[in-house]
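[1] I'll drop the sequence and a predicted model, then ask my questions.
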Amino acid sequence: MTDLLYSEVEEELRSSVRSLLQDRVDLSRLEGPEPVDMKLWRTLAADLGFAGLPVPESAGGAGASWREAAVVMEELGRTVAPVPFLGSAVLATAALPLGDPLLAELASGARTATLAIPLSTSDAPRWTVEARDGVLDGEVTTVADALTADVFLVPTAAGLFAVEQNDVRRTAVVSLDLTRPVADLALRQAPGRLVAENAGERVAKALLSGAAMLASEQLGIAEWCLATTVDYAKTRRQFARPIGSYQAIKHRLADLWVQVTQARAVARYAADCLAGDDEDLAVAASLAQAFCSPVAVKAAEECVQLHGGIGFTWEHPAHWYLKRARANAAALGSATRHRALLANLVNLPG
């Protein structure tokens, strides 16, 4: 039976993650040459073991589930933390078979990896890399968390290969969202280790996992934007009264609260289906992206607009949330694309 409520363990996990991120996330570093905070990532992944939450203990992980990983994703979204959790702890981890030694290294935080597919991929990507006798040639564009990855999981028609970073040429791409940099990859006679022969199945699993987990991050973004805007509306005064007392502001925030509450239920259902390997996972993941993606964008836009002049300045963090929400709206398939996938899954006519 699906349980959308947070367990006591999950709430304790949330408290520890939130406390750490509130103390350690520094968005001012995003203007510097190294926006990704690898020191914070090592604390999350290696010291606290959050990178291995969904990995069984027998495979070197924490033996929790994707539900706990979703809680971490919520808090990362709440702070737009610049760490490679999506690429390494979600996409790469989900793509690897349980018996592969790289999985334990990712779970322990000893190494990072990412799945070498365009960030916008939603389903059945076209292989752009060829493999012959374990040697890979080709290019992949806009790969998330590629600049900090130690290993790349590269899908080809011959299988899924692990390629070391030194054998891949990475070119940074200007991105709307500096908190999650992307890069183009070029492989020229790159040696690879065969991880799995069924690359299509491994990538499909990773995409479902990524879509489900990304919804939790989008939920965290929306929750921060709503809470911050409500607090501001209580204190900002115009015409000798708080702007939150005006009916037009009340209605906008009330509508947003309803949408965020609904998004929480949708994201939790996707996380629970992923954790239980439910047969409804494909529907839950596409539903989560179709619903949570627009809610996160709406919440970020309302946050900027209802903060008035200060919301449009670089000094206020609202613009980072809007950029992350907008970038996430195109990541792993747009809401429109997932609605189309969802229609096919539930046998709706075209």
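    Happy to help now that I have it.

[2] Please make it C-alpha for all contacts and neighbour counts, starting now.
    Fine.

[3] how much space is there between the most centrally placed residue in the chain and residue 91?
    The centroid of the chain falls nearest to residue 214 when counting by CA atoms, centre = their mean (3.9 Å). To residue 91, residue 214 is 10 Å away according to CA to CA, to the nearest Å.

[4] what about the residue nearest to the centre of the chain, is that helix, strand or coil?
    Classification of residue 214 using DSSP: H, G, I helix; E, B strand; the rest coil returns helix.

[5] Just confirm residue 194 is within a strand.
    Yes - note on residue 194: a strand contains this position according to three-state DSSP.

[6] let's bring in a second model and compare:
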Amino acid sequence: MTASSYATEFEVAAMELLDAQMARGPIREQREKAGWSESLWAAFVDAGWLDVMLPDDLGGLGLGIREISGIFTAAGKQLVPGPLFDNAVAVPLVVSGATRTEHLRALVAGRKRISLADGAASSQPAESRPRIADGRLFGSVDLVRCGGGTVEHLLVVVEHPEPTLVMASTATAGLTSRHRRSFDPAAECAQVVFDGAEFEPLFENRSGEPERAASRITQLRDAARLLYAHEAAGTARHLLDSAVSYAKEREQFGRPIGAFQAVAHLLATLATRQLTLEAACEQGLDLWDGDPVRRGVAAATAKAIAADVGRSVGEGALQVHGGIAFTHEFPLHRWHLHALSLQGLYGDQRVLAAELGHLLLHEGLEP
């Protein structure tokens, strides 16, 4: 079976699981009211979603980004809540690349939920991000995506004085977690402040380790951009499919509204933009295992397109549905809000356009 087939199989299996879980009233209500469901998260764990990229020696499948991408597309279609990227991707990437992972491996074996704390996720100013001084953690991360408003263990990206990754428990002294209100129906968020907190290092203190850690951080952020682009593509696909279905069913002046030229042109434009996003996501997967610079460019390009397309397809889908789409009771707005939330993660289209322009103009990278 090819990697592409794996991605398709994972997406199909994930959609089947989610369809079955969302048919359960209590889970659906928990997700809609609280943006979180422990039962739903347990179903993800039981289905092996967190094992896809785990190394073989930890009982995982040892697969890669392409294979797991289908799960993120399905997650976008169904508004899956919780720190899926953190546990299914970030943790396996770090476990396979760091040199001191005993504590992290123990958490994985115990199925402990972990949240990624990376100031770059919200384009937070570098001077306020986590740093190490006198063997302790200081600084803050303004946006940590978590489940149920509770963060128990953190995988922290540190950039000063040297780039590294560390583990920290929110129970430790000097660490404060504050719940943040989120308009995203599929995300509970927190702000985490470090004021002399203890931590567990994941890289040895020896020559060459900062460069190795920096490479792992770059890879992690590239993966975040590419897979959040896939999630945005899934969300936009649901919005587009809902708009098309509604245009076929809703009648005005004795015929479906999709028969009117203005609506048909709008849907065609949305479909074209959606296909562009899906093509950019596929290109990102094709370039993932090649040159790291081109991998990063492809991931940033996919995320930039996702930021723009997710918003525009959401707005277009709401427009097709008319006034009913703007009522709180109508569920479609939840997907639109999720698309807006994904827009800024690891850079929106403006931030990423500037970054890509810098690479083209100053780093000698060819288009």
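    Received it, and whenever you're ready, just let me know what you need. Since the structure is predicted, the reported quantities are computational estimates derived from the model, not experimental observations.

[7] which element is the alignment partner in structure 2 of residue 131 of structure 1 on?
    Taking TM-score structural alignment, the alignment pairs residue 131 of structure 1 with residue 132 from structure 2. Here residue 132 of structure 2, judged by DSSP states H and E, is contained in strand 131-133.

[8] Check the mean deviation of the following helix or strand past that strand from structure 1.
    Next helix or strand after strand 131-133 of structure 2 toward the C-terminus (DSSP H and E): strand 136-146. By mean CA distance after the TM-score superposition for structure 1, the fitted strand 136-146 of structure 2 averages 2.2 Å away from its aligned residues in structure 1.

[9] Likewise for stretch 222-237 of structure 2?
    Looks like 0.7 Å for stretch 222-237 of structure 2 (mean CA distance after the TM-score superposition for structure 1).

[10] And the residue nearest to the centre of structure 1? What does it align with in structure 2?
    By TM-score structural alignment, residue 214 of structure 1 lines up with residue 228.

[11] isn't that match right up against residue 303?
    Yes - the criterion here is CA atoms under 8 Å, and residue 228 of structure 2 meets it with residue 303 at 7.1 Å.

[12] Provide a list of residues in contact with residue 181 of structure 2.
    188-189 (CA atoms under 8 Å, 6 or more residues apart in numbering).

[13] Let me know the secondary structure of residue 55 of structure 1.
    On the basis of three-state DSSP, residue 55 of structure 1 is classed as coil.

[14] Now name the helix or strand holding the nearest residue to it once chain neighbours are set aside.
    Take residue 55 of structure 1 and drop its neighbours on the chain: the residue closest to it by CA to CA, 6 or more residues apart in numbering is residue 61, 4.4 Å away. Residue 61 of structure 1 belongs to no helix or strand when assigned by DSSP H and E.

[15] Now for residue 61 of structure 1, how many residues are close by?
    21 (other CA atoms under 10 Å).

[16] residue contacts, the alignment partner in structure 2 of it?
    Residue 61 of structure 1 maps onto residue 60 in structure 2 when the alignment is built from TM-score structural alignment. By CA under 8 Å, 6+ apart, the residues touching residue 60 of structure 2 are 51-54.

[17] which residues of the stretch 201-350 of structure 1 fall in strands?
    237-238, 241-242 (DSSP state E, counting those that start in this stretch).

[18] What is the corresponding segment of structure 2 for the last one?
    Residues 255-256 of structure 2 are matched to strand 241-242 of structure 1 when aligned by TM-score structural alignment.

[19] can you tell me the mean distance of that stretch from structure 1 after alignment?
    With mean CA distance after the TM-score superposition for structure 1, stretch 255-256 of structure 2 averages 0.5 Å from its match.

[20] residues in contact with that stretch?
    Contacts for stretch 255-256 of structure 2 (CA under 8 Å, 6+ apart): 247-250.

[21] cutoff 10 Å now
    Applying CA atoms under 10 Å, 6 or more residues apart in numbering, the external contacts of stretch 255-256 of structure 2 come out as 246-250.

[22] For residue 47 of structure 1, give me its contacts.
    So, once contact is read as CA under 10 Å, 6+ apart, residue 47 of structure 1 ends up touching 40-41, 108-109.

[23] Name the nearest of these relative to residue 262 of structure 1.
    residue 41 (30.5 Å; CA to CA).

[24] Quick check: that closest one vs residue 224 of structure 1, distance?
    Distance from residue 41 of structure 1 to residue 224 of structure 1, by CA to CA: 21 Å.

[25] can you check residue 102 of structure 1 too?
    In terms of CA to CA, residue 102 of structure 1 sits 35 Å off from residue 224 of structure 1.

[26] Over to residue 73 of structure 1?
    Distance of residue 73 of structure 1 to residue 224 of structure 1, given as CA to CA: 13 Å.

[27] Neighbour count: those two, which is higher?
    Neighbour count, other CA under 10 Å: between residue 73 of structure 1 and residue 224, residue 73 has more, with 27 against 23.

[28] Might one say that residue 278 of structure 2 is in contact with residue 233?
    Yes - the pair residue 278 of structure 2 and residue 233 passes the contact test of CA atoms under 10 Å, sitting 6.4 Å apart.

[29] shared neighbours of these two, which are they?
    73, 302, 305-306.
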